[in-house]
Structures are given as C-alpha cells and as structure tokens.
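>>> Here's a sequence, model it:
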Amino acid sequence: MICFNRRSFITLFIIVVVSFSLYFFVTFFSKNAEKSKAETNTNTQSSIESTTFTIHKDNFEGKKSEESYIEIKPAKSLSVGSKKSAIILINFLDKQLDKNMEKKYVDDEFNKIASNYFSENSFDKLTITAKVFGPYNSTINSICDPDTISDLAVKAADKDINYNDYDFIQIILPNLKCDDFGGITTYIKIKTNDGEIGKPVIIIFDQDYVSSKKYLLTDTLHEIGHVLGLGHANGWNCDSRSIDYYNKCRNVEYSDYYSIMGGTGEIAQLSAYSKNLLGWIPDSNVKTVNQSGDYTISPSELKTSGIQLLRIPIPDSDGFYYVENREKIGTDQFLSTDVTKGAPIYIIRSNNHGTKIIDTKPKTKGVDYYSEFYDAVLSEGLVFEDKISGISIRHLKNENGNLTVKILFLPLSATPTPKRFSNLKAYLYEQSSHFYFDYTYGIFGQRFIIDMSVDKDFKKDTELNFNFGNLDYLSPIIYNYPTLWEQYKCGKILYWRVRTDDDKVISEVNKAVVDCTNYKDSREKD
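Next up is the predicted model:
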C-alpha cells in the first residue's frame, strides 16, 4: 500500500502541472515549426484520408462545362482590392499530377500571368496573388464529388495553411474524367485548426485542359470569374433570325468566344458589361440610350472617361441591349479584325450576371449552334433590327479604335397584349409527371413547369386542364397564380406545383381529392 503525506501530494501535483505545460508548448511549437518548414520545402507531401461520398452528375446539353453549386452574386468586396488565394495540389493513389505540374510552375503561372490578367481587366482595382501548397498524397483512388474533394484537400493542407489569411481556395487535381467537367466553383463551410471557415472553392478536374499553359489559365480564370459572381457568356440563337419571340429562341451555353466566361479557349478579357457589374468600369462610362442618334464607344480594354458601354432599354420589358467596343489591347491581342472592326451586341435582362451575345449574321451557319457565333458581331455598314421592340442598331464606322453606331427607335405597328392561357391540356401517363408551357410577351418570356403526383388509384392517361389568366410581362412569377380548372376525373392528387425553369415555385397544392365512385375510363370496353 502506497501512502502520500501532504508534502508528497503537493510535489506530485507540481510535477503533473509542469509536465502538462511542457507537453503543450512542445506540441504548439512543433506544429508551427512544421508549418514553417512545409512552406519552405517544395517537396513536402502528406497523406490524407476520406470518407464516403456521392458522385454528382450534372451537365449542359452534352457540352463540356462546370457546375456552380451555389448562386454567387457579384461581390464588390471580392472584386476590388488585394485578394489572396491558396492553391492546393492533390495526388490520388491511381492518378497523379503531371510531372510538369510542379509547385514552382503553378506558382509562376498564377502570380505572373493570372494575377496580371485581373489587374489588366480591372484597371488595377483588383490584384490577386496566390501561394501553392502540396502536392499531398491521398490514400484513396480518384473521385469526382466536389464536397468530398474540398473536405479532403482542406484537411490535408490544414497544418500548412491558416485559411483565415486567404479569400478563396483553389484545388488542382490529376487527369480525371468527371462528367466532362473542366472545373467547378462551390462554397464550403468546414472546421479547421484555425476555426470554422466559409470560403469559395475552385476545383480544376481535368488535366487534358491543363496540358498547356493556356488551358490551365483559361479554366482557372473562368472559375475565378464565378467566385467574383459572374455567370456564363452565352449566345442567343433564334435560328434564321438575329432576334425573335422568346419561345422561338434558345440559350446556347458558352457561345460568346470574346469573353473568358464563354468557350473561348483564349485568355480573353471580360465584356464591358461584366466589368461594369464588378465595379471596374464606372457607371459614368455607361450611356443609357433613350432617343435616336449617333453614339461613339471607346474600347473596353482602356481606362478612360469616355463611354464604353451603350445600354438600350427594350420597351415593355426588364431587358436591355448592350453594345461594346473591343480592340487588340492586352490579352485581347488574339481578337480577329472582324471583332475589332465590329460591334458586339448583347441581350441581357435586369440583374442577370451572365450575358447573351446576339448572332447578327444568323444565315452564315456553323456546323452546330456553338460555331454559329464565331462571326456574331455586327460588321460595318450592317444593321441589327428588332422589329418586335422597335429598335435598330446600325454600325457606322470604327476609326482610331472608336466605334460609332446609329440607334433608332422605330414605331410599333401594334401594342402587344399579354397572352392568356386557357384550357391547357396535359396527359399524365404515370403516377408522377412533369410538363411545361412557355409564356411569351414581346421578345421575353418565361417557361413554367408543372409537377404532378397522384396516388395508386390514379387512372393512367387521365386528361388534366389548366387555366392561366393574363400574365404580367414584368413579373409573372410574383403576381400571377395559376388555378386548377378541371381536376382529375378520378383519383387523389398528392400534390401539384407550378414552378419556373429556374425552380422558383409560384403555386403549390399538397392534396386534393376527386370522387372515383362512378369513374370509368371512356376507352374501357364493356
């Protein structure tokens, strides 16, 4: 039996306290020394673990694309000032980074070229620098789930990075085939050694893209555009016409080849619209055109006090035409003479973070919808005319880098009337179904999608009728509610919902009962 007197107990207590204190300080300084060492040693590698994951499969019409998992609105807090990015390199068991993707290479590419790109586009209002960490060796095979990848990479580099020092994170992976995604922009909230962080995260998936400097940069710059809040630079295709009613046209993803937010493959500058949205081109350089006349536009690549963007309101709508001027300046040196001597025209609705370029030469067909926009700009002497809205844009000349256009507001032959939908019919072939209709007013409109679900007593091929009243062309989502005109002839409606194509629900009913007692399908034989 061991006994302790009071003095022995005090002595033991002091020994325990001193031991614990020594352990704390050794651990603390060891970690910081490790972090410092890792930052100076370009060959530092670590092992990382991962948990279970779910693969997300999203794509745009079979085209190579990236998916934004959250809506990021243009944030001037990110688009102005000095910003920092942490770049994390990751290896998997079955896939490793190309030998050329060394720390120094990535560091040079970003800090010497990508950083200059944003300084140039923003007229030095935004500077972005980056620090590269890794590569880190994962203990699992390659995966595509962005949430798992983000968690895995952030934890791997946690001992080397204080995430509070950085505005956003970039993760570069080996050559993966992830549903043809080149990159993804997402947002994470995760606990780290420096506390819980919430940061935008860019993931570059496919090394086929980064086999040359140009493709590494275009992918990265495109995704940083999403971090800043920009949408895609798309095309607006109306088949044989430059512009037509909404339901006769289609959005063609990435078809603006004069912007890094499109499918250029070049280090193209952003459009003047995007630069204004981010606060780089001031509002004083944007001219709202309300009367006919000749207007001169300065290049969007130059810092100037002149007009760099024309904004033409489209009558009875929330949309505008925008006209800009592009020249062979800075990273826009690749632009062809057709572009620098032409007038790019965009159609954009209010508060839209993406752009849609108009194909002013719709009869010069490409091999597909995408290639039709190679010659989209309005050439000198030609006229773009929207007879529906009464707007005409003529390219007059391009001299000494300045573009001059003539804007005319034409009289309309008749005032359009908001469309009324009556007795819309749809057949439900299963216990749940989705169908849609397009509401059109002028050159704009809205697609409504109707989701239905019924119980097991539902009779297949039952006809359903809807009645929609006069829709307000400005705010059909807010002010107009569809009503069920004729319910099911038999069965129980578990729910029905009407939503827009961007998933804004405008009407929803969770249950409705229809008498089935005397129901008999007219196609059934006695």
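>>> alpha carbons only for contacts and neighbour counts from here, please
OK.
>>> Using neighbour counts, pick out the buried residues of stretch 328-348.
328-329, 331-332, 335, 339-348 (16 or more other Cα atoms under 10 Å).
>>> which one of the residues you listed sits closest to Gly390?
For the buried residues of stretch 328-348, the closest approach to Gly390 (Cα to Cα) belongs to Ile347, at 14.5 Å.
>>> So what touches the one helix or strand the closest one maps to?
Ile347 is part of strand 345-349 when elements are defined by DSSP states H and E. Around strand 345-349, the neighbours that count as contacts under Cα atoms under 8 Å, 6 or more residues apart in numbering are 236, 318-324, 354-358, 377-378.
>>> of those, buried ones?
Neighbour-count burial (16+ other Cα under 10 Å) applied to those gives 236, 319-324, 354-358, 377-378.
>>> Which strands and helices lie in contact with the helix or strand harbouring Arg311?
Per DSSP H and E, Arg311 falls inside strand 309-313. Judged by 3 or more Cα pairs under 8 Å, 6 or more residues apart in numbering; DSSP states H and E, the packing partners of strand 309-313 are strand 286-288, strand 319-323.
>>> closest to Thr220 out of those strands?
Closest among the helices and strands packed on strand 309-313, using Cα to Cα: strand 319-323, at 26.8 Å.
>>> The closest one packs against which elements?
When contacts are defined as 3+ Cα pairs under 8 Å, 6+ apart, strand 319-323 packs onto strand 309-313, strand 345-349.
>>> how about this one, so we can line them up?
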Amino acid sequence: MVKLSKNSCAHFTIPLIVMLLSFNNNASEQPNTDNANLSRYHLSSSALGAGGVTPTVPTNPVQQEDVIDKVTNCNGALDTNIDSTINSLPNCRGTNRFKSKKVTVSSSTTENGQVTPHTLTFLTGQQASFTITANAGYEIASIKGCKGKLLGNTFRTSPKLKRNCDLKVSFSQRNTVATSDSVGSQRTLVALVNFPDNNEKTITLDHLKRLIRDNPNSLNHFLIDNSNGKSWIDAEFLDWTTLEKQSNYYFGPNSTYTRAYTEFQNDVVSSLAAKRDLTNIDRLIIVAKDSYKGSPGCYAYQSKMSRGNHYEYSGYLMVLSGYDMGCNKPGRIAHEYGHTLGFAHSLSYRCTSQPSSLIDKNNSQYCEGNGGAYSHYHDTMGSDYQYPLYSSVWRAMAGWFDEEQVKTVTQDGTYTLRQSSMPSEGVKLLQIPIGFDGRGKPLHYFIELRSAAGNYDKVQFQARRIDYDVIVRNNDISTQNKVTNDLVDYYWFSSVINQHKPFVDKYRGVSFSVLSVTGEGENLSADIKISVPKLALAPSRVTEFKGSSELRKSIAVRNISNENVAISDVEVSGRNATAFSVELNGCGSSVLSPNEACDIVVKRDKNEASYGSLIINASEDEAQAVELFAANIQQSDPYDPNAVLEWQAISKEQAPKLNWSDAKAHCNSIQDYGHTDWRLPHIEELRDAIQRTQPPLFVLELSSGSIQFLFWALTGPAHNPLNAYVVYGNGTSHWMNSSKDDKYHVVCARTVD
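As a prediction, this is how the structure comes out:
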C-alpha cells in the first residue's frame, strides 16, 4: 500500500513476466502520524495473471515475456509500465491484469495433405504463416481452430490471435484445376539435374523447398502476395537426376543451339518422365548443374512447350542454372516464373534530359546509353535482386486485380490511384490507350503507385530513401515478336511526375501530372490529372518492311474522341528520314468525325536497315507518330566455314562500343592495312575465333563481373530482325542475341581472297 497527499501522484511499477500465474498482493494499512494536516488516501494493488505491482512485492519470480493487459479502478494513466494516479482520489484498490506475450499454434490434418511447419510459437500481435500442401488429386476442404485467413495455400494467423490454438485442416478430392493459366493452383514440379562428368550436388532438396515453398520469402508466398491470394503453387520436388550425356555435349565449345536448348530439354524431360508421370503438371522447373565449359542459363518460356523425346510433357518450362549467376536467388526464380505466367520484361531507358515522346529512342538522342537495360523500378520482371512485387500491369493482365481496380482512361479528368504495394480497395492501375501494335493489340501508358509498404516493396524504397513512387510505363512499341510486349519506363518520366510537374508526350497527345499524394500505408493515394489523345494509330509502330517483297506499309489514323479532329499535315523524319517517303496521303487536310479513320501509305526507298518516324500533325497542337523500321535487304556474303579471315588487330581499349548499325558502318568504313572490304563477322566466325580456338584469338575479360566486353556479330536470329547476336569476349562459350539499339564492342574482319 502507498499513502499519498491530496493533489499528488503515486507511481506503481508493473513488471512484465511470462508464466500465466495468478496472485493477489494486499498491503495492510498503517496509520501515518506525520503531516497530520494533509489529506491522505490509501491505495492498495492486486495483480491478475502473470505479474506483480510495486510497491507491494509479488509472491512469484518476475520473467520478461508477458505484457500488461489492463489497469483498473484507481484514476490514473499507464506510461510504459508505470501506473500514475492523478489528482484527488478516494481510497481505492487497483487491479492490474497481465497476459502472455507469446502464443503457440499447432496443426493437425486428416489424410491426403500436410501442414508445414507443424508448430509455431510467436509474439501476440504478430502473424504466422503455415503452408498447406494437398496431395496430388486433392485440395483443401476446410480449416478450423484458429483465427486467420487462407491466401492461396498459405494460412496466415490473425494479428488478434491471443491464445494457443490447434489448426485443423481437412482435404477433399479435387474437382477442378486452375481456373486459368494464372489464377488458382499452379501445379509445379521442381527437379534437380546434373551430368556424368559434373555430378556435384551443389544445392540440397531442402534448400530448394525453402526457396520455392517453405519460407515467408518463398516463390509461393511471393505469388500469393502479388495475386492477393488468387494464385498459389502446389509444388512437388524430385531429387538429383543424372543425365546420360556429358555436360560438354550440351554446353561445351562445340555446342549448337539445338543441343543447348531443344536436345537438353528433351533429354531432361524424358529422364524425369521415367520417374514420374508429367501429364498433370502445369509448370516444370529444371534446376540444372553447370558444365565446366558453359551453362544451361536462366530462362523461361511465355508459351506452353511440348518437350521430351517422346513428348512426355506439355506445359510451361523454366530452366535455372549458373549458380555463380544467381539463378538460385528468390528474385531470379520469381523473374523466370513470371515469364511462365505470360509476363515479359520491364526495361528502362536512361534519359539525359526530358524526352518529348516515348518514341525518342529512335527519333532523337534524348535517351542515350545502353537502352533496354532491365528496369530498376519496382518490378521483379526488371531488376530482380531486390525482389519487389511484379508491376501492376502484369498483375492486372493475370487477373489478380478485381475489375474495378483497373481503370481505362478515355476522357480528360482527375483520377484517384491507390497504392498497389499491399492489399486495399480502390483503383490500382490507370491505363491510357495510345494506339495499337502490328498485331492489333492495344498499346497504353500505364500509371501505378508503389510505396514503402507490404512484404516485398520495402527494400527498394529503403534503398532509394523515398516513401512512394508514381511510376509511368508503356508497352514497348518495338516489341513485335513476343507473346506479350515488354514494358518500358524512362528515368526522366518518373523524376518529372514525382516532382508534381506535368509531362506532355509530344507525339502521343497525352499529358499527366500528380496533383496530390495523401494518406499512408494501405490508404496512400494520388490524384492524377490526365489529358487523353484524340487520335489513335494502327499500327502505332510499323512492324517492319520485311525483305524485298515488302516495300510499302499502310497506317490507319482513327479519331477516338467525341469531337471533330482536323489533320493538318503528314511528314517523315527520324534517324534515316530519306529512307522512307509518303506514297499516299489519305489524311491530308481532312477533318475526321468521331470514330472516322483515314489511311496513309509509306514506301521504303533504300535497301539498308533504316529507322524513321511518320509524324501526323492535328488540330489543338496534337501530334501522333509511328516508328518505321526497314530490315536490311542488301545482299551479304553468307557464312563460309572454309573462308580464310584476316582480323583487325585490337585491344579492349581500342574496340569501340557502338549500336549494331553503327558497328556495321564502322567496319565498312575503316581502311586498315590498305584494305576497304572490312565487315562485321558472322557469329560462327566470332565463336571460332574467340571460343573454339586455343588459345582464343581475343580474350577480353569481363570488368568487375559486368557484361561489358561483348562483340557484335553481323547475323541475328531469323525470327527477330530487331536483334543481332553478341559473343562474350572472355574465353567462355557464352553468346546471346540483343537489341540492335544496345551498345557493344566491335571487332572487324575481312575475307582473304
């Protein structure tokens, strides 16, 4: 008991203890003869549960893990664990109730499935996650016993859970499979593969299970967070399978594309099919050991593949290898898995000043540098090392947002956008139509709001020291041969819009600006003012002029507004403007009524590969532009394996770094050793000189692990004339194809007569 004078305060310290103990501490009242003229009150205390109050010594030892639940009866305030009475009080008795700070959840199941982990103990107020895995042919039927929510195949306890509980899970026979290729259960087989000449087991099956399924940062949890519980992984695992052929057969110096990809995949599938029926699998992840001379690489396909020497598997395919390349990291796994969901890449163009339009990477020099690098903005389909959520564009495409959370903007106005880093109501993605690609698919500007919230976006925001980011992306209008267009962002766009400055796309008739950003956490939102285009082009980029038989292309210009639009003039400009001309102008000086269209025919006038732009100027300062690309139709010498070559003598300091067109022009223009017939080498010639000759003709090492010393080849993949092959100049067997806009090193060769 404590005695105190009127208008004074008494302080009671309430210690925290862990065990659920119950005791009652009562101090007997004793008279106080000092200061008899002061009013005095008598306070006593009691503690319910595991705790004590001082003064008044507890009868049980004090621990550390319990928390104060409630303090009652005496008029006071709880400051940390100090209970202070306030001003005048009658004699009173304070009651202090304690509660356990930890809670334990154990699990039990019927047959046909399991819950991992079996038991978890955690602090009250926190959430725990349990992965529920149904056996093949079964699905989750019911979950009882603990407060929480099922997201996909992950049960998350409620933060309001206060008491120990038993999580009871039952299963029933599966009646349906995934409702689409991206919604519902994604049945995935993960298989470890090595070779007779390299049979090290460099990753354990348990480690792989943690990466894919069994920890809070696993691929499964990542998919559940992205999809708001609409998609999850039912994973099975196969331990190491050793193929019959040596690793160097597939990936060594004499490897071919067919060996490294098709034959390797077929052999893996047939070997796995001997162990397990693959017909009921949606996705196959092959985790393969490196060879000593090369690597299977890290890649995945956006379309379903039929694989196996007897076509034992049909579904989505993903390959993870190159342990030194980081393929066994969570972000890279999620990146490749995203491709199997139909997602393409997110790319960035680094702009030195504000570009006037998204087409400027071909029309001017605003966005220089190695264009098309993986985006550092918030999308694991770009740079994946910090493991952010997928872009809202991909999530909307997959059907993971509700219909009302994706807003197509067709009228000028101000629109409210909610953050998409964690679940909440409201619009998560704004999309502004800007035309159509060569296949007739719509192209858009996309705007999303990401924040330092949720389970996966925090790391990037902490690294950049910002609280939110309004991100502007668009379909890559140069993408014509993929299942899905890549996404592109421009560094300058983001800096402009986040500074609340308007951005105007000069050649798309679009403008937008952030008026305000309010709220926090799941309630963060931005008000964005948008002006939409009045015209749309189809296609918004001419795919290409293919070969000598395609010398003309037609572009349709349509009025998509609710008012008349006057076309003032049409012109050709751009990098190689003289390579094209307008043969028929059906839009000149015309006025288009709503939904009316006119046509323009463009003709190519040169045989070499060329870039240009067709500009359509309209009323009210609106302009539209379409990119023009003509493939090279000049005759070139085919690859001759018996030709004798002379190579340019260079060091890594002397090899210029150029885009493909400039690299080709560079070789054609040099006059080394009195010769003028220098050219870019074919990929076979480069690989013979760099990778198949011992010692290699050129050994230019990578600098600090970056892909810096790659050499352009004259040839490229037949299915994609926008790309050409590049070969690693570091004595390995690596090579790839890359956009001709990218910049790599150049070495020239000539055929000796």
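>>> Need the TM-score between these chains.
The TM-score (TM-score structural alignment, normalised by the length of structure 1) is 0.61; 364 aligned residues with a Cα RMSD of 3.7 Å.
>>> coming back round to it: export the helices and strands packed on strand 319-323 of structure 1 to CSV and tack on distance to Asp501 of structure 1?
Output for those, formatted as CSV (distance: least, Cα to Cα, whole Å):
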stretch, distance to Asp501 of structure 1
strand 309-313, 24
strand 345-349, 15
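>>> just so I know, which of those lies nearest Val227 of structure 1?
So among these, strand 345-349 is nearest, using Cα to Cα, at 20.5 Å.
>>> For Thr185 of structure 1, state which of the buried ones among the contacts of strand 345-349 of structure 1 is nearest.
Within these, proximity to Thr185 of structure 1 (Cα to Cα) peaks at Gly354, which comes in at 15.2 Å.
>>> The closest one and Leu230 touch, don't they?
Yes: when contacts are counted by Cα atoms under 8 Å, Gly354 of structure 1 is listed as touching Leu230 (6.1 Å).
>>> which residues do these two both contact?
What both Gly354 of structure 1 and Leu230 touch, as defined by Cα under 8 Å, 6+ apart, is the set Ser274.
>>> Please, which helix or strand holds Gly435 of structure 2?
Assigned by DSSP H and E, Gly435 of structure 2 belongs to strand 429-436.
>>> Give me the mean deviation of that strand from structure 1.
On superposition with structure 1, the mean distance recorded for strand 429-436 of structure 2 (mean Cα distance after the TM-score superposition for structure 1) is 3.5 Å.
>>> And the contacts of that strand?
Strand 429-436 of structure 2 is contacted from outside by 392-393, 396, 405-410, 417, 442-449, 508, 532-533, 536-541, using Cα under 8 Å, 6+ apart.
>>> of the residues you listed, buried ones?
Buried members of these, scored by 16+ other Cα under 10 Å, are 392-393, 396, 405-407, 409-410, 417, 442-449, 508, 532-533, 536-541.
>>> sec struct for the residue in structure 1 that Arg395 of structure 2 lines up against, please.
In structure 1, Arg395 of structure 2 lines up with Lys275, judged by TM-score structural alignment. The three-state label given to Lys275 of structure 1 by DSSP: H, G, I helix; E, B strand; the rest coil is helix.
>>> And Lys603 of structure 2, by the same measure?
Following three-state DSSP, Lys603 of structure 2 is assigned to strand.
>>> How about Asn266 of structure 2?
At Asn266 of structure 2, secondary structure determined by three-state DSSP is helix.
>>> Kindly report the same for the one 4 residues further on.
Counting by three-state DSSP, the backbone at Ser270 of structure 2 sits in helix.
>>> Same check on Ile190 of structure 1?
Look at Ile190 of structure 1: counting by three-state DSSP, its state is strand.
>>> cool, and Ile224 of structure 1?
helix.
>>> I figured it hits Ile202, correct?
Yes: using Cα under 8 Å, Ile224 of structure 1 makes contact with Ile202 at a distance of 7.5 Å.
>>> Pick out whichever of these two has more residues nearby.
With neighbours defined as other Cα atoms under 10 Å, Ile224 of structure 1 and Ile202 compare such that Ile202 has more, 26 against 21.
>>> Please identify which helix or strand holds the equivalent of the more buried one over in structure 2.
Under the alignment defined by TM-score structural alignment, Ile202 of structure 1 is paired with Met318 of structure 2. Using DSSP H and E, Met318 of structure 2 falls within strand 313-320.
>>> got it, and Thr414 of structure 2?
strand 413-418.
>>> Onto which residues of structure 1 does that strand map?
With TM-score structural alignment as the criterion, strand 413-418 of structure 2 aligns to 293-298.
>>> Kindly report the same for stretch 105-114 of structure 2.
Mapped onto structure 1 using TM-score structural alignment, stretch 105-114 of structure 2 spans no residues at all.
>>> which residues are contacting that stretch?
Against stretch 105-114 of structure 2 from outside (Cα under 8 Å, 6+ apart): 115, 118-121, 132-135, 138, 146, 164-172.
>>> are any of those residues buried, and which?
With neighbours counted by 16+ other Cα under 10 Å, the contacts of stretch 105-114 of structure 2 contain buried members at 115, 132-135, 138, 146, 165, 167-172.
>>> What is the nearest of these to Val67 of structure 2?
Among those, Cys165 lies closest to Val67 of structure 2 (Cα to Cα), at 19.4 Å.
>>> Would you mind measuring from the closest one to Ile567 of structure 2?
Here the criterion is Cα to Cα, to the nearest Å. By it, Cys165 of structure 2 lies 71 Å from Ile567 of structure 2.
>>> before we move on, what about Asn199 of structure 2?
Computed with Cα to Cα, the distance linking Asn199 of structure 2 and Ile567 of structure 2 is 68 Å.
>>> neighbour count winner among those two?
For Asn199 of structure 2 versus Ile567, the count of surrounding residues by other Cα under 10 Å is larger for Ile567: 21 against 18.
>>> number of nearby residues for the nearest residue to that one once chain neighbours are set aside?
Spatial nearest neighbour of Ile567 of structure 2, excluding adjacent residues (Cα to Cα, 6 or more residues apart in numbering): Ala618 at 4.3 Å. Per other Cα under 10 Å, the neighbour tally for Ala618 of structure 2 reads 22.
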